[in-house]
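J.: just coords:
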């Protein structure tokens, strides 16, 4: 839609639909670029780049050519292939601005400091790496640098065999792009904490909202809603705000933080559809819809919505994670392990990691492996103490495995987070759809001492 493209242009130059300092809307006539244009360096040394791009509009990254340290010029193609594949994979992330390969590769024989390269290219982050080959062994190292602070925010090393060079290249590309998905998000959240709220743009409000949402607390939920609403006031079509609101309303309904759980779930689905309506090519929008379906217990629809997200970005941990969660509670637990494991391996520090752990707990319970279910439930609540349903699985699994003391401890923690929870409420649990699993949950929690209600 034309409005989507205008909003994208405004974000690219640091403008928005409320201020309209640079691109102005003339009702029933059109749009006009109204800012003054002059040649010269960026004001205040801001990293806007030679072509006037704004690095402040959204996180921006340059993937520099990986250095070939093998001493064998014939391996240059492999080093360049890795860099090109990572650039292509990261470019699928619609929230991340990635400099093209042609621009980044001008620094193949770089002598400049990272800060200078970032300033030249107009980016906030630089991914640098090297490749060292010895016989059939290859070692690939990568590091992500915040150019403004000169801080290394991520580093990793990959070892492999050159027997199947293309499979190795795909594996490394997938690992790096999945890891950077969460690492850049974490770095952006940390950056925004140092920005005064009066200077926030729509993206900054989305980051603040996400940080509050992941605290899983009623007061934090209210702050998250406020931040996402502020983002939409600045840019009504910004996808991460709709994604965040879809999550917030669903979590509020599940935890009883709102008087109308049904209304909250309706809002969750509505915002997910709005996210897709604004940008159907953004995999986060499809993940939001998959999650909305998951929360309301429409697991076949959740699976169907997750698959387009994976097609758009095969390395997106959230897409694999929600797919695995939906399979775990819909009678297809044996199929859940592969996508959940891929989510966990692909994003070791993801703020969403607790949710993938919860999927593992649900899958283990569905398969009647109550020891594993308790282990994964404890891992879930260790990462997210406010997630009541981790304690629910823990209590039911402990009771069914013949450990009443552990079951009562988990039940007490569940009731602390959701007072007055009962077997009657559980029987209408919106997530589980496989009736035999629901019956075993009820049986386990009855043994643990949960009241009928």
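T.: Looks like it came in fine. The model shown is predicted, which means the values in this text are computed figures rather than measured ones.

J.: only C-alpha atoms from now on, for both contacts and neighbour counts.
T.: Fine.

J.: mind listing residues that contact stretch 294-302?
T.: 250, 254, 265, 289-293, 322-323, 326-327, 329-330, 430-433 (C-alpha atoms under 8 Å, 6 or more residues apart in numbering).

J.: so how far is it off the chain centroid?
T.: Stretch 294-302 has its C-alpha centroid displaced from the chain centroid by 19 Å (C-alpha atoms, centre = their mean, to the nearest Å).

J.: would you mind listing the buried residues in it?
T.: The neighbour-count check on stretch 294-302 (16 or more other C-alpha atoms under 10 Å) flags 294-302 as buried.

J.: cool, and stretch 365-379?
T.: By 16+ other C-alpha under 10 Å, the buried positions in stretch 365-379 come out as 365-368, 370-379.

J.: hey, where'd the helices end up in the stretch 1-150 of the chain?
T.: For the stretch 1-150 of the chain, applying DSSP state H, counting those that start in this stretch gives helices covering 2-12, 76-90, 101-104, 114-121.

J.: A further structure is provided below for comparison with the first:
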């Protein structure tokens, strides 16, 4: 899915990317439909493309679904609407795209197996913009970016108090700051804030995969990693072709407990949908490598992503297990450059709800590395 902005302004370029992402997410709710992001043409696949032009409070979007093998146009449409109607357009576009695919595959209109997204779309363009800006800031993977992400996410939920994705970003930002502020006095308030935001997110729609992920985080922080894994498994079962769901399952599941063979399955499914170039997806692949005992690969992937700091623990553990002194020295230098000086490994593990046997293994590796336990 690619939507090109013809307006030429950074604002509408960002919104065009956001709309593309939202349509992709809605399409990903169909368990029979694999939605690929990037990676070039696919044999037997279809491409959804279009452009956006905004002027004077009106938005014109042209969309086209084509068969990549033949170039045949399966479905096309033009939408002219006010910027307040962006989100109803997203849902309608996803529905018509799925119907077009069903027609292309069967030769007749059939009632698709479309699973509607169990989430409420954002109610305001302003809230959506703040969420987009917050996500962009968070994906810088540094402390300043996370603080900026929290600011935008807070503004997004102020604009739309029932915006699930924005509450999820509030939770995620507080969780990152829980370990990153310079002193314990500054870190501690983030725990209460993230619990409150996670509960709010999970309560908005218990069947929304975004909300379910925060429910899994709540279970972890409340000492129920088994319940968290059950929620993550159910989320993947609901949306097996959603790359973000697969990536989050690798990351959150990877913090909870050893994933074993599940890590390889999630990794293979994720790589079949995305090329692994998006930073969020790529650092999820680092967790997959770690839990598949490919520590050299885990270290190489996670080294550029020491923040949030939970990643750094796995980077150091992977470095220890490679047996390469240079890797360990590099990992420690990276960790100390971003971590508060009084932050202990135990505090980090508690913040992520890590339990035995994974907890014991990481503590053992941290002892070898000479970190403050």
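T.: That came through, no problem. Just so it is clear, the model here is predicted, and its values are computed rather than measured.

J.: quick one: which of the buried residues of stretch 365-379 of the first structure sit in helices?
T.: 365-366, 370-379 (DSSP state H).

J.: mind putting these in TSV, distance to residue 154 of the first structure included?
T.: Below are those laid out as TSV (distance: C-alpha to C-alpha, whole Å):
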residue	distance to residue 154 of the first structure
365	35
366	36
370	36
371	34
372	31
373	32
374	32
375	29
376	27
377	28
378	28
379	24
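
J.: out of those, which is nearest to residue 349 of the first structure?
T.: residue 379 (14.1 Å; C-alpha to C-alpha).

J.: quick one: the closest one from residue 409 of the first structure, how far?
T.: To residue 409 of the first structure, residue 379 of the first structure is 16 Å away according to C-alpha to C-alpha, to the nearest Å.

J.: same thing with residue 364 of the first structure?
T.: 20 Å.

J.: between the two, which one's more packed in?
T.: residue 364 (26 against 15; other C-alpha atoms under 10 Å).

J.: the more buried one against residue 358, yeah?
T.: No. Proximity of residue 364 of the first structure to residue 358 does not meet the contact threshold set by C-alpha atoms under 8 Å, at 9.8 Å.

J.: for the residue nearest the centre of the second structure, give me its contacts.
T.: Residue closest to the average C-alpha location in the second structure (C-alpha atoms, centre = their mean): residue 244, at 4.3 Å. Contact partners of residue 244 of the second structure, counting by C-alpha under 8 Å, 6+ apart, are residue 281.

J.: now do the strands in the stretch 51-200 of the second structure.
T.: 58-67, 73-82 (DSSP state E, counting those that start in this stretch).

J.: need these in JSON lines with distance to residue 146 of the second structure, can you?
T.: Below are these laid out as JSON lines (distance: least, C-alpha to C-alpha, whole Å):
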{"stretch": "strand 58-67", "distance to residue 146 of the second structure": "31"}
{"stretch": "strand 73-82", "distance to residue 146 of the second structure": "32"}
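
J.: any chance of TSV for these, columns distance to residue 347 of the second structure and mean neighbour count?
T.: Formatted as TSV, these follow (distance: least, C-alpha to C-alpha, whole Å; neighbours: other C-alpha atoms under 10 Å):
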stretch	distance to residue 347 of the second structure	mean neighbour count
strand 58-67	49	18
strand 73-82	49	15
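
J.: which pair of the ones in helices among the buried residues of stretch 365-379 of the first structure spans the longest distance?
T.: 366 and 379 (17.4 Å).

J.: coming back round to it: out of the buried residues of stretch 294-302 of the first structure, which sit inside helices?
T.: Going by DSSP H, the helices hold 294-295, 299-302 from those.
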